[in-house]
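> Okay, sequence plus prediction incoming.
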Amino acid sequence: MEIILALGILMLLGFLGAKVSNRLKFPMVTGFIVVGMLLSPSVSGIVSKELIEQVAPITDIALGIIAFLVGGSLSINRLRRLSKQILWITMVQASLATIFVALLIILLVPYMTNLDFSFIISMALILGAVSAATAPAATLAIVHEYRAKGPLTTTLLAIVALDDAVCIVFFVICAALAEVIIGSGISLYSVFQPLISILSSILLGITVSAVSHFLKKVVHGNEEVLTVALSMVFVTSGLARLLNADPLLANMVFGFIVENYVGFETMFTVLESIENVIFALFFTLAGTHFDLGLMTAALPLALIVIIGRFSGKYIGSYIGGLISKAPEVIRKYIGLGLLPKAGVTVGLILFVAEVASFEPFIEIALNAILASVILNELAAPPLTKYAIFKAGEAYKG
């Protein structure tokens, strides 16, 4: 199918799916994803695998814009009031998600496979570590759809932004331990590359923010601001790819600095005016990655990952809230908003797929992660909506 025609169909059907989803009291995101799944190569075949590969840059662009908006939602003034809660909840829920997933795999997977136990432990460490991450896109889409504001929303967005960095640190430690357990020794590349990626991403975000500070002086009118905002996000994402940095983290840092230090808030206003188009494209395209065969083969391990991760994030959020003396509404509902996962989780699994010593288990691990991402993207939006409404922070719907 011709690319422009396909994108038009995806956006239109995604929009209609979102309207149906709203009628059924589900968030728009759920409608976008379901439509994408129905159009996917393994269901209707309307969208081919070749087409999905061709439009991959559009997904990267949309994710960059979403990450920039997430960074811009983190006001330092609000964060200062909630900093203790954010740090405790972030660390406890990320740690327990990692531990619970790893323990369930160690306890249950030996009954499902003939893999050597050392490989099972290594797989448990890696899948546990990547389970700490939370994808910001679905969370931000729901927050904006229902115009949510309040302590729970601010805390949720801050934790989502921090989760990816925490996940990468956990991953570095667990991947190194996994190599030791298998007996292949620690690779310096596997230890330092993700850490260098974090540092490069932060420095890139700071640099682009400095450039936007100078551009602010010559930009006039919303049309010019929109042009500059989009071009700067494109540049940030592109440079991150060239530098082997994380485009998501770089754009989050960029958005955070613009919001708190540059004073160029109009950049967020103009991007929010086109965010429905961005969300429709991104989430409908995300749904087209659904693979029915993969889902069937990897479902048992995927369910183990989902159950362990959900338990760890929900219980960890509650415990972190208790330690930091967070309000009851945050303790009870914040964990329900931390379930989406995608970019960083998949990216880290693809990274270890290149390590030869992990070859005996990496295929099943990769398929399980992809299957769990799809299931999470379906289940997470309604739960995030429920949390926001129960907290009384939704101002639409």
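Nice, thanks for sending it over. Note that the coordinates shown come from a computational prediction; the quantities given were computed from them, not determined experimentally.
> okay, CA-based contacts and neighbour counts for the rest of this
Noted.
> The host helix or strand of residue 68: how far from the chain's middle?
In this structure, residue 68 sits in helix 56-72 according to DSSP states H and E. Its chain's average C-alpha position is 11 Å from that of helix 56-72, according to Cα atoms, centre = their mean, to the nearest Å.
> Just name whatever secondary elements the very next helix or strand once past that helix is in contact with.
The C-terminal neighbour of helix 56-72 among helices and strands, as given by DSSP H and E, is helix 76-108. Identification of packing neighbours for helix 76-108 by 3 or more Cα pairs under 8 Å, 6 or more residues apart in numbering; DSSP states H and E yields helix 117-130, helix 151-182, helix 292-323.
> Identify each buried residue in the helix holding residue 68, please.
Neighbour counts using 16 or more other Cα atoms under 10 Å place 58-72 of helix 56-72 among the buried residues.
> Output the contacting helices and strands for that helix.
Using 3+ Cα pairs under 8 Å, 6+ apart as the contact test, the elements touching helix 56-72 are helix 136-145, helix 151-182, helix 221-242, helix 247-257, helix 266-272, helix 275-287.
> Now do it and helix 136-145, the angle between them.
Per axes from the mean of the first three to the mean of the last three Cα atoms, to 10 degrees, the angle that helix 56-72 makes with helix 136-145 is 60 degrees.
> List of residues touching helix 56-72?
Contact with helix 56-72 is made by 136-137, 140, 157, 161, 230, 233-234, 237, 247-249, 251-260, 268, 271, 278-279, 281-282, 285, as judged by Cα atoms under 8 Å, 6 or more residues apart in numbering.
> Quick check, central residue of this structure?
Residue closest to the mean C-alpha point of the chain, counted by Cα atoms, centre = their mean, is residue 135 at 1.4 Å.
> My guess is that residue contacts residue 157. True?
No. Using Cα atoms under 8 Å, residue 135 is not in contact with residue 157, being 10.4 Å away.
> which residue packs closest to residue 325, ignoring adjacent ones?
Among residues not flanking residue 325 along the chain, residue 85 sits closest, at 7.4 Å (Cα to Cα, 6 or more residues apart in numbering).
> and the residue nearest to residue 90 when sequence neighbours are not counted, how far is that from residue 389?
Once flanking residues are discounted, residue 90 sits nearest to residue 159: 5.6 Å by Cα to Cα, 6+ apart. Distance, residue 159 to residue 389, using Cα to Cα, to the nearest Å: 19 Å.
> Neighbour count for those two, which is higher?
Each of residue 159 and residue 389 has its neighbours counted (other Cα atoms under 10 Å); residue 159 has more, 27 against 17.
> list the contacts for that one?
Residues in contact with residue 159 (Cα under 8 Å, 6+ apart) are 86-87, 89-90.
> Below is an additional structure, to be compared with the one above:
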Amino acid sequence: MDDTAEFLTTIGGVLLFGLLTDFLGRHTFLPRVTLLLLFGLLIGHEGLDLISSVVSERFEIITNIALLMVGFLLGGKLTGESLRSCGSQLFWISVSAVAGTWLAVLLGLLTIGVQLEVAILLACVATATAPAATLDVVVETGSKGRFANLLLEIVAIDDVWALILFAFGVSLVALMMGNEEGAATILSAFWQIGGALLLGLAIGVPAAYLSGRIRPGQPMLIEALGLVFLCGGIAIWLDLSYLIASMVMGSVIVNLARHHDYPFHAIENVDSPMMVIFFVFAGASLELNALVGVGLIGVTYVVCRSAGKLLGAWLGAIWGGSGERVRRWMGLALLPQAGVAIGMALVASTRFPEHRQMLLSVVIGTSIFLN
């Protein structure tokens, strides 16, 4: 079987399995995300080894496309109306959950003797929430209403804070390790975040007024995909945070494009199959020896991350004046960890190869338990 045939056959089989997970998800307690991760683990090189290098080598591209779409859709939840109605809750819960998680994981890892540099990096990674997993569960369950909307808004802002914290965390570790480019790394962190904000605005503002004109009020799928790919491509080319750039672009469009009747529905039809492929390939990338090898560090990471999210979200909900339902359940809803955290771990392992095995083993090994 040649490379093209093998690639298409694998993708086709993965997509068809996605239909089965919809059925199983409705009749079991397991969410579709978990089923897809487990299926990926089964067919990956640690299981039946049905995914060849021809397919796995393209995982990074699939990951980027999937997260770009998720960022765009989550940005669409950040409307002026929603920010005005629950701005206090959004700010306090997102900030408190990120700060609480970072502090809990850092202190927990230091307590068991983990090196300070590694503890800082893992604490920064731990603050990220899985936007793809959360969005997929909300769509799968058909959840609507104020809680679901607030959750998606918090996830969007939560990952912005996490990415900002991670950028500066990497810079701090570089300085602590005597990296001569530490100062340049700090400037790079400002560039990645500030540049992403500017790029999202630069593409989002004209797109808000130009899209949805061919079919009045109804942006076409080709328009939505073109904007997402353009934004992502330029962001990666300029070494910016493409997730933040796509979120900003999505938020700008939804707030400025008053002539749109449903500006984000066009891309949702493509987002679903990309999510299926993304989660299966993420599961296939897991290594059983990583799951076994994380040991005490992995357990501490999971426990402290969960405690930090739960306590941080609960305190934030109190400070933001949220109701009892939000106080009780929001922290639990913010527990999933997947694509963004794995992406952060890959970036950190590239910057600090001496810590690569530890970072990837902990983050990838624990991701299957946090969905």
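All right, it came through fine. Because the structure is predicted, anything quoted here is derived from the model rather than measured.
> what TM-score comes out when they're superposed?
TM-score of the superposed chains, computed with TM-score structural alignment, normalised by the length of the second structure, equals 0.90; 366 aligned residues with a Cα RMSD of 2.3 Å.
> related to what we said a few turns ago, so what corresponds to the residue nearest to the centre of the first structure in the second structure?
Under the alignment (TM-score structural alignment), residue 135 of the first structure maps onto residue 130 of the second structure.
> Buried by neighbour count: which residues of the helix or strand containing residue 388 of the first structure qualify?
Using DSSP H and E, residue 388 of the first structure sits within helix 359-390. Across helix 359-390 of the first structure, burial judged by 16+ other Cα under 10 Å covers 361-362, 364-378, 380-389.
> That one - contacts with which helices or strands?
If you count contacts as 3+ Cα pairs under 8 Å, 6+ apart, helix 359-390 of the first structure packs onto helix 28-39, helix 117-130, helix 136-145, helix 292-323, helix 328-333, helix 343-352.
> Please pull up the equivalent of residue 291 of the second structure in the first structure.
In the superposition onto the first structure, residue 291 of the second structure corresponds to residue 295 when matched by TM-score structural alignment.
> Verify the stated contact: that match with residue 371.
Yes. Applying Cα under 8 Å, one finds residue 295 of the first structure in contact with residue 371, separated by 5.2 Å.
> Show me what residue 209 of the first structure aligns to in the second structure.
For residue 209 of the first structure, the aligned position in the second structure is residue 204, judged by TM-score structural alignment.
> Find the residue closest to that match in space, skipping its chain neighbours.
Take residue 204 of the second structure and drop its neighbours on the chain: the residue closest to it by Cα to Cα, 6+ apart is residue 249, 4.4 Å away.
> Show the contacting residues for the one you found.
Residue 249 of the second structure makes contacts with 72, 75, 199-201, 203-205, as judged by Cα under 8 Å, 6+ apart.
> What lines up with it in the first structure?
That one, residue 249 of the second structure, aligns with residue 254 by TM-score structural alignment.
> returning to what we had before: by neighbours, which of the contacts of residue 159 of the first structure wins?
Counting neighbours by other Cα under 10 Å, the top entry in these is residue 89, with 30 neighbours.
> For the aligned partner of residue 279 of the first structure in the second structure, the count of nearby residues, please.
Using TM-score structural alignment as the criterion, the counterpart of residue 279 of the first structure in the second structure is residue 275. Residues near residue 275 of the second structure, counting by other Cα under 10 Å, number 26.
> Tell me the spacing between residue 275 of the second structure and residue 70 of the second structure.
For residue 275 of the second structure, the distance to residue 70 of the second structure equals 9 Å [Cα to Cα].
> Please apply the same query to residue 314 of the second structure.
From residue 314 of the second structure to residue 70 of the second structure the distance is 26 Å (Cα to Cα).
> just residue 254 of the second structure next, same as before
Residue 254 of the second structure sits 15 Å away from residue 70 of the second structure, going by Cα to Cα.
> mind checking what residue 362 of the second structure lines up with in the first structure?
Under TM-score structural alignment, residue 362 of the second structure pairs with residue 368 in the first structure.
> my guess is that match contacts residue 302, does it?
Yes. Using Cα under 8 Å, residue 368 of the first structure is in contact with residue 302, at 4.5 Å.
> what's near enough to touch residue 32 of the first structure?
Residue 32 of the first structure touches 14-15, 17-18, 280, 283-284, 287, counting by Cα under 8 Å, 6+ apart.
> Aligned to it, what sits in the second structure?
Counting by TM-score structural alignment, residue 32 of the first structure corresponds to residue 36 in the second structure.
> now its match: how far from residue 49 of the second structure?
16 Å.
> Please name the nearest non-neighbouring residue to residue 123 of the second structure.
Using Cα to Cα, 6+ apart and skipping residues adjacent in sequence, the residue nearest residue 123 of the second structure is residue 102, 4.8 Å away.
> again with residue 356 of the second structure
Nearest residue to residue 356 of the second structure, sequence neighbours excluded (Cα to Cα, 6+ apart): residue 349, at 4.3 Å.
> From residue 82 of the first structure, how far out is whatever residue of the first structure lines up with that neighbour?
In the first structure, the residue matched to residue 349 of the second structure (TM-score structural alignment) is residue 353. Distance from residue 353 of the first structure to residue 82 of the first structure, counting by Cα to Cα: 38 Å.
> Find the nearest non-adjacent residue to residue 225 of the second structure, please.
In space, residue 225 of the second structure comes closest to residue 267 once its chain neighbours are excluded; the distance is 6.8 Å by Cα to Cα, 6+ apart.
> State the number of residues packed around the one you found.
A count of neighbours around residue 267 of the second structure, defined by other Cα under 10 Å, yields 21.
> How about residue 355 of the first structure?
14.
> so who does it touch?
Neighbours of residue 355 of the first structure in contact, by Cα under 8 Å, 6+ apart: none.
> Now with 10 Å, please.
Residue 355 of the first structure sits next to 175, 179, 187, 190, 362 when contact means Cα atoms under 10 Å, 6 or more residues apart in numbering.
> Residue 135 of the second structure now?
Residues in contact with residue 135 of the second structure (Cα under 10 Å, 6+ apart) are 70, 73-74, 148, 151-152, 155, 275.
> Cool, thanks, signing off.
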